[in-house]
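Visitor: What follows is a predicted structure for the sequence shown.
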Amino acid sequence: MIPAKIDPISITPIREKGVESILDWFERHKQTFYILGWSYLSNQQQMEELFYQSIVKIHKELPRFKSETSFETWVTSIFIHICREIANDSSLQASEESEQQKNLFKALDQLKEYEKEAIVLTYVKGLSHGETAQLLQVSVEKIKELLFSGIQLIKKEMGFGLPFNGCKEYHKDYIDYLEKTLDRSKKIGFEKHIYHCQDCQEDLATFQDVMLTMSNLTEGIEDFHVPSDFMENVKARLAEKEKHRQLKNKKRKRMGTVFASVFALLVGIEVLTGAFTNIYYSWTEEDQELRAYLQQDLGERLNLEAENNGVKIKIKSAIADDVQTLLFYEIEDTAEDNQYVINNYEGISVENEYDIMNSNANQMYYPPDLESEVNNEKKNVFQGKISLLPLSKEKGTIKLKITQLQKLIGDPSDRNSLRAYENMEYGTGEWSFEIPVTKQPSIEYALDDETEVEGVPIRFDKLTIAPTATILQYSINHAQSGKRINFLNFDNLEVNNKKVKADLYGNSFLESPLDMNWSSFQAHFNPLFGEKPKEVNVQFGSIYLTIEDPKTIILDAAQEYPQTFEYSGSTISIDKVEVGLPSKVVISNHNIEKRAYESLQFNIMGEGENATTSMEMNSEGVLVDKNGTEYNMDINPVPYEEIEQPRYLLTVQGLELRSDNAGEKVIPTRLEIYGYNTTKYLDDVVKISLE
């Protein structure tokens, strides 16, 4: 196996000298990259094209290189990306290969995409598991799984006998054991097991044979000499390109734009496909969510910029569908170290909203991601997204105007707290954009399933798979008495074994239900990117109920308070009944452990002419997560979005009562409780059939 190398070269000279330094770098590394290229291609014409395109691409993308990774790893990602492009180009035909190569390449071609990439990068390029995991954007454990399954299939293709029959729980240790990286304690246990298990002994021996055979094959490829004129031909092509560039110097910028447009078009029509499209975007787009949309060809890079008062706003991309129009932005304070975000509801307007957007739709909300790695790298740059209304047309241009930005204040660790919003600061200016958008199609699936939750019928009506969201439309029956479900919260939706989480802010009520006994809602989940559902499972998270449980308590201001009474398994205290202007009634229950209710639905009744009153309520409460852990709302920060299924239990409810006749006192006579509200946690999973 070719040993992995750590390139000690500094990136600074390469940036300064440009193409010449990149070419020199490839001259020193040509052997390993030539071998890597031969894993995908098979003639010198293809290989020359590969090196030429790689050097051009690296030179173009060099300003975006991040020093967090090694230069060689970054180059490898681009190199393989172009390998795949050329391998898919039928205009460059392959030549004859040696029998040894044929056997290896035939076996590799039988692997799944990620299995092949893991094998090639590990055993041909010689990268570590960590470096391979970084390139493929998966975990190290996943790389080991891919290597195991890939070697298992190569074993079959190259005639090494039957599938592995050893104990499955030890399969994951084969690679670490043979590479001598298994922890000592695990190694001892593994060797004890192998000693007593004949099947595992045979498995391990065969597995080792396959790995040795692969090493021998790759070593055989390494013996192939890079043709003496190979790099000279590449240099000649680059020199010709430079000569052409100088002759066309006046048109250079224009031609660069055309090249970028053509390259974007190639990506759009999926000439550049597979795992290494993901690698390419991993180096050119920091925002992981936007990167996913670009990989799926659901939008394009825009990078529209406007600057005012030392603050530069860039609209990076726009993703539009029937649900919403997502704008991904970056804000840079070029004068000071401030971070700004766009507030969905203040200082932003679409000047042609009524011409281009669906004003009847609900606008989605996404809180700014204050904890992302990219937003903690620089003190003066913030990347985020906002949701606008969906388009009413198939395509158009959004005329966006921004006049105010919200400034993030305080330490980043405090920004999720309520206190961060008490003294908000703003930056003002004027930033205008004309944003071209094209609405991406959505697919709707009619549903006709019904289930019951706490005895209340729930009906599933429709599933919509849109590029920016997955939407489940459902209805709750409220014809029965005694119990009503106000809200139904979901945990996740699973389509074809792929789970997507529910959007915390994505529940919405639908007007004009078809049946007056049903209330219709929409639940939003993360996008599925065009998944065609064969099987749909939905997992409930919780429900918010209203329970009818009437009880009347007589009040008498002449008596001494506090007094207590029992209700729904709890002891409730009436702390105060006071007649005055206004009259006051205070009830409390500080014991929240295993309490049936979160809040009471009640009214205070007066007597005689003073029975008609107005009430003002003041309340106190405590935030509790699913496990019963309490969070003090008066102590900031409260990480609300991080709390698992939070609920708010009222501990004190104080009322002030006033008569409709000014100057008259209200005499409280009865506390009439109609029922209570409560949250119940669920873990039910319902399988939904598609029509």
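Guide: Everything's here; your move. Predicted model, so just to flag it, every value in this text is computed and none were measured. Numbering: from 1, shown residues only.
Visitor: Only C-alpha atoms from now on, for both contacts and neighbour counts.
Guide: Noted.
Visitor: my hunch is that residue 257 is in a helix, does that hold up?
Guide: Yes - with DSSP: H, G, I helix; E, B strand; the rest coil as the criterion, residue 257 is assigned to a helix.
Visitor: Look at it and say how many residues are nearby.
Guide: 11 (other Cα atoms under 10 Å).
Visitor: what do you get for the one 3 residues further on?
Guide: Other residues within reach of residue 260 by the criterion other Cα under 10 Å amount to 11.
Visitor: same thing with the one 4 residues further on?
Guide: With neighbours defined by other Cα under 10 Å, the count for residue 264 comes to 16.
Visitor: Can you tell me the element it falls in?
Guide: helix 252-268 (DSSP states H and E).
Visitor: Packing partners of whatever helix or strand comes next after that helix?
Guide: Using DSSP H and E, the helix or strand that follows helix 252-268 in sequence is helix 275-284. Other helices and strands packing on helix 275-284, by 3 or more Cα pairs under 8 Å, 6 or more residues apart in numbering; DSSP states H and E, are helix 71-87, helix 129-136, helix 288-295.
Visitor: can you list the ones you listed in a markdown table and add mean neighbour count and distance to residue 519?
Guide: Listed next are the helices and strands packed on helix 275-284 as a markdown table, based on neighbours: other Cα atoms under 10 Å; distance: least, Cα to Cα, whole Å:
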| stretch | mean neighbour count | distance to residue 519 |
| --- | --- | --- |
| helix 71-87 | 21 | 51 |
| helix 129-136 | 20 | 46 |
| helix 288-295 | 18 | 33 |
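Visitor: Kindly reformat the ones you listed as CSV containing distance to residue 34.
Guide: Converted to CSV, the helices and strands packed on helix 275-284 look like this (distance: least, Cα to Cα, whole Å):
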stretch, distance to residue 34
helix 71-87, 11
helix 129-136, 18
helix 288-295, 28
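Visitor: one more structure, for comparison:
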Amino acid sequence: MIIPVKNNPILPVTIRVKDIESIVNWFEQHQRSLYAIGWSYLGNQRKIEELFYLAILQVHKELPRFKSSTSFEIWVLSIFIHICRELSLNKSLQASEESDSHQKIFHEFQKLIEKEREVLGLTYIRGLSKDEKAQLLQVSSEQVKELLLSGLQSLRNGMGYGEHYHGCNEYQKLYVDYLERNLERPAKIDFEMHIYHCQDCQEDLAALQEVMVGFTEAIEKFRVPDGFIGNIKERVAQRERHIQQKNNKRKRNGIIAASIFVLAIFAGIFSGVFSKLYYTWTEENQELRAFLQEDVGERLNLEAESGGVKIKIKSAIADDTQTLIFYEIEDSKENNQYMINIDDGVFIENEREIMVANTFPRYFPPDTEMELNNKEKNIYHGKISLRPLKEDTGKVKLKINKVMKLKRNPSDSYVNMVPEEGEWNFEIPVTKKPSTEYALNEKIELEGVPVRLDKLILAPTATILQYSINNEQPAKRIEIINFNDLEVNNKFLKADLYGNSYVHNQPDINWSIFQANFEPLFEKETNEVKVQFGSVYLSIEDHKTIKLDASKEYPQTFKYAGSTITINKVEIGQPSTVIFSNHEIKNRAYESLHYFIETEQGENSMEGDYEGVIVDKNGKEYDMNKITTKIYEEMEQPRHFFTVQSVKLPGNKVIPKSLDITGYNTTKYLDDVVEVETELIVKDKAGTQ
């Protein structure tokens, strides 16, 4: 049974006082049991990576709403299982990519109905009590017992034991309590006397016990793939770095003189350009102005005020990919600027009812470089992305209980965000605009890995390139593709720095589907698209084991991937520490390593910290801890090199036995340009192709 150390019923202090890193560490400590639960839903490592990533973000977002009266473990598991259910809606993923490495019993477990699978998993994988399972799954304790029994019986049938068992109904319901030694003594004596005289119950109980033991043994042998949690840590770290960056500067167009505007009104009434001229004169936000001019949204000007901070919802622009909310925040008491952080303090009360579940909002960092945000010291203009609507129209019940005060550092343009609480509620009417989709059907290779260009989506809020990466070559895998731009109808559309995302619907486990976002085109027809590639981020499998011995003198060095790596320190204590480094960046094959520390105690959790540098395409180095947003914006295709990695092994004098490197990540620059013909995808009114 993969039973982790039990949490306190209240929020752990390390999570209560720290940032998202502490949540990642919690997931790392519990990764075996969580991975096994995730595998029972998804059966696919890449999907489980996405599950962990989304669960970490959701826990971080919902943390302010956590109530200390609830067990932190149960609260996190409720979020984790909810995301499991969402991601498992695509039944084509139920065939596991790891079918040769796990026993048949675990595959039969995966086929159980959802409630049975959840009860068995929470019992034998996570080790929850009956009451905890009932609370988590929102069923009665009696139903938990029934599901546990029926789940074991279904598992037994799937394993080929047959369905010929005819145990007595009165005593069948006591099987699980008896096997788990939970029966009171009088009931236990009565049960054993009955079993002694009833051949049917003997056979029934024995077969059930054999399945239970086999399932437990299969769980004990379950292992998390090498480098699994490292990939997730890198994604979270990369996202955190992005949060500290800003969108590219936008230059504001000049305002047309009022006299020209007045003359143009009369011409516009008949020529159809009135709205363009009107919004040019009346809307200061250049990005919102473009949407209004193209008639894909309308002004709303909904207002709410709390503590002297007034939020105005200016407009909502919606399509099949997202719902954009443009807002303005004014501090009526002081000269402060505030922004809305979609991941902290923002809730959609009716999100499940009106929005598409298996999509994820995009992130937009603070844009303090925009000219509009430098006009008034107490007014900030921004936008947030929400999930798309299920229907063509809807009313979004938006609740905001926290905004972020932007504190600028004049010396380096760096922006800190300080949360401030309040209460702002809105009901936002939204109308979804249609998108046009084109099939591309282009197959290419990048760095020897097959890649498909599948689809071009011309949506009002973005131009989207959908592509797929083949993942049948574990020795060399593309994690993500970075694009420079798209050329559509002789217009160059810049790639969105924050717009590369994993697609929920994955019909083929050998291909991983992604979407890259570019600037909106506001056109619906095209015959050809040119794709300009920028770089690929690769995972390379390359195993090496380095023995560790705390009794030896350090530093010591070893060779890996053409580089010399130094083990600076191996120290046993509370906690034990391993530090290794490589400061040589030039021509280094790897940027970061996938590794784990093997200990004499067996598997052990790790807490890591690192130092590093950022290197641009021209080879110029920047200290990772001294990078400002302004500097980062001016860099060309930066790469993140880790130079020092410090690992702590929690526990009492845990003895590190070896450093096991399983592979590494690296970036390869590209200059490929691919021209692709398009074929219009025709859909019916229901959206079916």
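Guide: Happy to help now that I have it. Everything quoted here is computed from the prediction, not taken from an experiment.
Visitor: What would you report as the TM-score here?
Guide: Remark: TM-score between the superposed chains equals 0.58 [TM-score structural alignment, normalised by the length of the second structure]; 426 aligned residues with a Cα RMSD of 2.4 Å.
Visitor: quick one on the thing from earlier: so the helix holding residue 264 of the first structure matches what in the second structure?
Guide: Aligned using TM-score structural alignment, helix 252-268 of the first structure spans no residues in the second structure.
Visitor: For residue 609 of the second structure, which non-adjacent residue is spatially closest?
Guide: residue 646 (5.2 Å; Cα to Cα, 6 or more residues apart in numbering).
Visitor: returning to what we had before: do you know which of the helices and strands packed on helix 275-284 of the first structure lies nearest residue 402 of the first structure?
Guide: helix 288-295 (21.5 Å; Cα to Cα).
Visitor: And the closest one against the second structure, how far off on average?
Guide: Compared with the second structure after fitting, helix 288-295 of the first structure has a mean deviation of 0.7 Å; criterion: mean Cα distance after the TM-score superposition for the first structure.
Visitor: next helix or strand past that helix?
Guide: Past helix 288-295 of the first structure, the next helix or strand by DSSP H and E is strand 304-308.
Visitor: Give the aligned range of that following strand in the second structure.
Guide: Going by TM-score structural alignment: strand 304-308 of the first structure matches residues 302-306.
Visitor: average distance between the matching stretch and the first structure?
Guide: Mean deviation for stretch 302-306 of the second structure: 2.7 Å (mean Cα distance after the TM-score superposition for the first structure).
Visitor: give me the element residue 55 of the first structure is part of.
Guide: According to DSSP H and E, residue 55 of the first structure maps onto helix 44-61.
Visitor: what's the answer for residue 671 of the first structure, then?
Guide: strand 668-681.
Visitor: what comes up buried for that strand?
Guide: Within strand 668-681 of the first structure, the residues scored as buried using 16 or more other Cα atoms under 10 Å are 668, 669, 670, 671, 672, 673, 674, 675, 676, 677, 678, 679.
Visitor: pretty sure the second one is in contact with residue 604, am I right?
Guide: Yes - with contacts defined as Cα atoms under 8 Å, residue 669 of the first structure counts as touching residue 604 at a distance of 7.4 Å.
Visitor: that older thread, by contact count, what packs against the strand holding residue 671 of the first structure?
Guide: By 3+ Cα pairs under 8 Å, 6+ apart, strand 668-681 of the first structure packs against strand 536-554, strand 599-606.
Visitor: how close does residue 264 of the first structure sit to residue 672 of the first structure?
Guide: The gap separating residue 264 of the first structure from residue 672 of the first structure is 68 Å, by Cα to Cα, to the nearest Å.
Visitor: For the match of strand 304-308 of the first structure, buried residues please.
Guide: 303, 305.
Visitor: just to revisit the earlier point, just the buried residues of the helix holding residue 264 of the first structure, please?
Guide: For helix 252-268 of the first structure, using 16+ other Cα under 10 Å, the buried residues are 264, 267, 268.
Visitor: Now distance to residue 644 of the first structure too, for those residues, in a markdown table please.
Guide: Listed next are the buried residues of helix 252-268 of the first structure as a markdown table, based on distance: Cα to Cα, whole Å:
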| residue | distance to residue 644 of the first structure |
| --- | --- |
| 264 | 42 |
| 267 | 40 |
| 268 | 40 |
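Visitor: circling back: residues in the second structure matched by the helix or strand following the strand holding residue 671 of the first structure, start to end?
Guide: Counting by DSSP H and E, the next helix or strand C-terminal to strand 668-681 of the first structure is strand 685-688. Aligned using TM-score structural alignment, strand 685-688 of the first structure spans residues 673-676 in the second structure.
Visitor: after superposition, how close is the matching stretch to the first structure?
Guide: Relative to the first structure, stretch 673-676 of the second structure is 1.4 Å off (mean Cα distance after the TM-score superposition for the first structure).
Visitor: hang on, isn't residue 388 of the first structure packed against residue 323?
Guide: No - Residue 388 of the first structure lies out of contact with residue 323 (Cα under 8 Å); the separation is 9.4 Å.
Visitor: higher neighbour count, those two?
Guide: Between residue 388 of the first structure and residue 323, residue 323 has the larger neighbour count (other Cα under 10 Å), namely 28 against 23.
Visitor: Map residue 463 of the second structure across to the first structure for me.
Guide: By TM-score structural alignment, residue 463 of the second structure lines up with residue 470.
Visitor: now swap in residue 436 of the second structure and tell me
Guide: By TM-score structural alignment, residue 436 of the second structure lines up with residue 443.
Visitor: Helices of the stretch 501-650 of the first structure, start to end?
Guide: In the stretch 501-650 of the first structure, no helices are defined using DSSP state H, counting those that start in this stretch.
Visitor: Longest helix in the second structure, please.
Guide: Secondary structure assigned by DSSP state H gives helix 199-220 as the longest helix of the second structure.
Visitor: So which bit of the first structure is the following helix or strand past that helix matched to?
Guide: Counting by DSSP H and E, the element after helix 199-220 of the second structure in chain order, helix or strand, is helix 228-243. The counterpart of helix 228-243 of the second structure in the first structure, using TM-score structural alignment, is absent.
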